[in-house]
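Asker: Below are the sequence and a predicted model for it; my questions follow.
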Amino acid sequence: MGSDSARSHPDHVEHPSGVRVWPRNVHRGPEGGLKVGALSLDRIADQFGTPAFVLDEAEFRGRCREFRDAFPEAKVYYAGKAFLCRAVAAMAHQEGLGVDVCSGGELTVALSAGVPPETITMHGNNKSLEELERATALGVGTIVVDSFEEVARLTAIARRRGVRPGVMVRVMPGVEAHTHELVATAHDDQKFGLSLRDGSAEAAISGIISDGVLQMRGLHCHVGSQIFDSSAHELAATRVLALYARFGMPDGGPWPELNLGGGFGISYTTAEEPVSLCDFAAALEKVIGQECATLRIPHPQLVIEPGRAIVGPSMLTLYRVGTVKPRPGLRTYVSVDGGMSDNIRTALYDATYTATIANRTSTVAPVPTRVVGRHCESGDIVVREARLPGDVRSGDLLAVAATGAYCRGMASNYNHTPRPPVLAVNHQGVRAVVRRETDADLMNLDVGP
């Protein structure tokens, strides 16, 4: 995905590993404060307040193009579950990507952003009847069916409407990806898909083909998230292709698509280094080509669904430091004006992050630091292990890198805290693409005594 440079790393540090954590347009200005392009984070904080998510639009668009370039023959869909708003959906569409959604709400956002329904894929392990009805009526390009019940429901809807919605069957290939157990999704003991091992995937496919109501588009699998190399995807591809080879379309032709999902990892710290996207793509294409030749089947249309790898590194969170508590012999606790309500990942997955002072530089030596939030929970931790200058103080701005994926999307109103805005920065300036919530927003849903 590129390498660090003295300009792109906020502390002007050239990392020997070449790992880039911050958006490429983030740098320190001559006065010492962080900037995104020409805009200082100090100015953004003064105008919009904190906490706030800051999206580098050029980084987002550049990463969309990197996936298109690395997988030139593949269909690329932006995985909206990582983070979705109308501006992001529109940018992904403008850069030539489809959008995948996993709820009726995400579908509404994508459509309202101008994403054509035929370029949308709909996921979900328990789609409601209303969601299936709507997706069918709108002509959503592909519905990924996840269970026998869902196949039956969608078939009944299609018969009643006299249409043939395009479907993929989500397959569990029995692959143990090297990632956190809560984001591994291709082994048998989890909720998604139909198993290769027990024959349920094959039975579902046979039923769809023999019934002839739904239009088979191909097979789908997703090995998990935050995957750093291609080995799990390669193994999943070989297992799914073996199943693919046992079937054909009703007219005898091959299924057109093989969707291997997303899960491409990113660097949250300089200790994490995913394989380059081009190397990942080359390894995957090689295995698929070899397997197709061995099985004597046509090479399917590859489909991938990156989300985190596009939006994650494109965004940072900007906080204001409230209190600083040194714990002699242990660490310094730095409390910020956000926390687990805008980033639950540290508590949920023990996620790691990189933080830096954003409004100034410091010559004071770094000390062991824990960045914590404002909520009434001991687990309200933003960065568990940080090293910030020993003179960090109340009023400082703190920036946390790579918070674009699953932070604002999983944000809550815990302790009745309004959720932060999302501010998009480009060469024209900064604008709110998701405004800050207010106390009035919270009270709008409270019907009173």
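Answerer: Received, thanks.
Asker: From here on, just use CA atoms for contacts and neighbour counts.
Answerer: Noted.
Asker: List the buried residues in the longest strand along the chain.
Answerer: Secondary structure of the chain read by DSSP state E shows that its longest strand is strand 315-327. For strand 315-327, a neighbour-count test (16 or more other C-alpha atoms under 10 Å) marks Met315, Leu316, Thr317, Leu318, Tyr319, Arg320, Val321, Gly322, Thr323, Val324 as buried.
Asker: burial measure for the closest residue in space to the second one that isn't next to it in sequence, as a count.
Answerer: Distances taken as C-alpha to C-alpha, 6 or more residues apart in numbering put Ala401 closest to Leu316, at 4.7 Å, once the chain neighbours are dropped. Using other C-alpha atoms under 10 Å, Ala401 has 25 neighbouring residues.
Asker: And Ala401, how far from Ala186?
Answerer: Here Ala401 is placed at a distance of 29 Å from Ala186 (C-alpha to C-alpha, to the nearest Å).
Asker: List the buried residues of stretch 281-300.
Answerer: Under the neighbour-count criterion of 16+ other C-alpha under 10 Å, stretch 281-300 has Ala281, Ala283, Leu284, Glu285, Val287, Ile288, Gly289, Glu291, Cys292, Ile297, His299, Pro300 buried.
Asker: so what's the second one closest to, chain neighbours aside?
Answerer: Right, the one you point to is Ala283. Ser230 (6.9 Å).
Asker: That neighbour and Phe192, how far apart?
Answerer: Using C-alpha to C-alpha, Ser230 is found at 21 Å from Phe192.
Asker: for Ala424, same thing?
Answerer: As judged by C-alpha to C-alpha, Ala424 and Phe192 stand 34 Å apart.
Asker: Kindly report the same for Thr294.
Answerer: With C-alpha to C-alpha as the criterion, Thr294 and Phe192 are 29 Å apart.
Asker: now do Val336
Answerer: Remark: distance between Val336 and Phe192 (C-alpha to C-alpha) = 37 Å.
Asker: here's the one I want to compare it with:
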Amino acid sequence: MSIDSVWPASATWDDGVLHLGGLAVTDLAREHGTPAYILDEADFRARAQAWRDALPGGDVHYGGKAFLCPEVVRWLDRLGLNLDVCTGGELAVAQAGGMPPGRVVFHGNNKSEHELRRAVAWGVGCVVLDSFAELERLAAIAAGHGTVQPVMIRVTPGVDARTHKSIATGGEDSKFGFSLAAGDAERAVALVRARPSLRLAGLHSHIGSQILQLDGFAEAARRMTAFARAMDVDRLDLGGGLGIAYRPGDPQPPAPSDLVTIVQKETGGLHLSVEPGRSIAGPSTVALYTVGTIKGGTIKGGYVSVDGGMSDNPRPAMYGAPYTAVLASRASSAPARGFTVVGKHCESGDVLVHDARLPGDLEPGDVLAVPASGAYQRSMASNYNHVPRPPVVAVLDGQARIVVRRETESDLLRLYP
């Protein structure tokens, strides 16, 4: 199966049953329960390696916010990828997974003093500065620690990424970074160079997420390269944001090599870094659900309720993210019907898939599979309605192992004094 498919590379079908990593999803659902995220380890590694191969002379920082756990950190370390984190919690996972601190880049638009102290003490490779207040805060912390902290300056280049407004970050009206047009970025460069406890390691920009056209990347590269040359800076991080296909028939995204080729034309001899996340984690994981109830709808064709919902995938409710669902536990020759796949939460907006084409003989107990579920699902999952979050089960060569265990009600109750 193509690495650009909505399904992981190991996905096969046998008499209507989906197999991942050599294992039937019926067996995985029986052993690990549902909902569950099934992570194809070989697929994840192959997508990460594709980025390394595309940029052999530069740096690839995996965007940890897409999905992160200590085992994934270990995979990244072995593959030679660096890691991008943006909170103290993600920093803790990087430490737990054994990532060398020098290969960690620390992002975030409002890092606390505690988080910055922790990063400096650990020896994090680079802190991406996002505001003047943070610049001065970090300079004081590094000086007190007796070290010189490498930093990048996050620049807002004023580029329209042509994506959903909730995941666009490169426009002038953004909570992130220093404005290029207003002169804030140039002022930040001067301030860093005036602080003995900081060392300017490069410039950074990130224009958004789920981007399927390369012209925005090219324009950002042009603007950032011009600024880097004006500031006599030779390292440029152009962030991540390459999108993926979520449904069969969706436009296939450009390959990592396509993006790198485009931006390298604009960046000349600058040392280049990228920060892919979704494009590695997204297609590598399939979410499994068990059907609980089926209702005939008078307008939308019917409702299929499953044992998960917006607590394990908030993206459809937050900004209409599209997904597909398929019957994965048996064969069916029944004609397909249109269904709305909904969750178990007390919200009318708790919809996972709109207009899913599923067999008309669907019944309680059937297992549904939702592909492209690896990015921004487990990492954004919540305990809404006090529902414990699902596990992440890695599969490889006929073996399954839990890399994030299922939460229990005991986990939830432990928080209450």
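Answerer: Alright, I've got the coordinates. Keep in mind the model is a prediction, meaning the values are calculated, not measured.
Asker: Report the TM-score for the pair.
Answerer: Laid over one another, the chains give 0.97 as their TM-score (TM-score structural alignment, normalised by the length of structure 2), with 416 aligned residues with a C-alpha RMSD of 1.2 Å.
Asker: got the buried residues for whichever helix or strand comes after the longest strand of structure 1?
Answerer: The helix or strand immediately downstream of strand 315-327 of structure 1 is strand 331-336, counting by DSSP states H and E. Within strand 331-336 of structure 1, the residues scored as buried using 16+ other C-alpha under 10 Å are Arg331, Thr332, Tyr333, Val334, Ser335, Val336.
Asker: Specify which member of the buried residues of stretch 281-300 of structure 1 is nearest to Ile120 of structure 1.
Answerer: Nearest to Ile120 of structure 1 among the buried residues of stretch 281-300 of structure 1, counting by C-alpha to C-alpha, is Pro300 at 19.2 Å.
Asker: quick one: what's aligned to the closest one in structure 2?
Answerer: Under the alignment (TM-score structural alignment), Pro300 of structure 1 maps onto Leu270 of structure 2.
Asker: Would you agree its match is in contact with Arg235?
Answerer: Yes - counting by C-alpha atoms under 8 Å, Arg235 is a contact partner of Leu270 of structure 2 at 5.6 Å.
Asker: What is the aligned counterpart of Ala220 of structure 2 in structure 1?
Answerer: That one, Ala220 of structure 2, aligns with Ala236 by TM-score structural alignment.
Asker: isn't there a helix covering its match?
Answerer: Yes - Ala236 of structure 1 forms part of a helix when assessed by DSSP: H, G, I helix; E, B strand; the rest coil.
Asker: which one is it nearest to, not counting chain neighbours?
Answerer: Pro173 (5.8 Å).
Asker: residues in contact with the one you found?
Answerer: Shown in contact with Pro173 of structure 1 (C-alpha atoms under 8 Å, 6 or more residues apart in numbering): Ala186, His187, Asp188, Ser195, Leu196, Arg197, Cys221, Ala236, Arg239, Val240.
Asker: and with 7 Å instead?
Answerer: Ala186, His187, Ser195, Leu196, Ala236, Arg239, Val240 (C-alpha atoms under 7 Å, 6 or more residues apart in numbering).
Asker: Then Val105 of structure 2?
Answerer: Residues near Val105 of structure 2 by C-alpha under 7 Å, 6+ apart: Leu83, Asp84, Val85, Val124, Gly125, Cys126, Val127.
Asker: Need the three-state assignment for it.
Answerer: strand.
Asker: Most neighbours out of the contacts of Pro173 of structure 1, which is it?
Answerer: In terms of neighbour count, Ala186 stands highest of the contacts of Pro173 of structure 1 at 26 neighbours, by other C-alpha under 10 Å.
Asker: out of the contacts of Pro173 of structure 1, which are inside strands?
Answerer: Counting by DSSP E, these contribute Ser195 to strands.
Asker: any idea which of the contacts of Pro173 of structure 1 is the one closest to Val167 of structure 1?
Answerer: Val240 (15.9 Å).
Asker: For Arg197 of structure 1, see how far away that closest one is.
Answerer: On the measure of C-alpha to C-alpha, Val240 of structure 1 and Arg197 of structure 1 end up 11 Å apart.
Asker: Equivalent analysis for Gly224 of structure 1, please.
Answerer: 18 Å.
Asker: now the helices for the stretch 201-350 of structure 1?
Answerer: 231-244, 277-295, 308-311, 345-349 (DSSP state H, counting those that start in this stretch).
Asker: residue at max distance from the center of structure 2?
Answerer: Thr298 (37.0 Å; C-alpha atoms, centre = their mean).
Asker: any idea what Gly22 of structure 2 aligns with in structure 1?
Answerer: Matched by TM-score structural alignment, Gly22 of structure 2 corresponds to Ala38 in structure 1.
Asker: Can you tell me the closest non-neighbouring residue to its match?
Answerer: In space, Ala38 of structure 1 is closest to His427, 7.8 Å off (C-alpha to C-alpha, 6+ apart).
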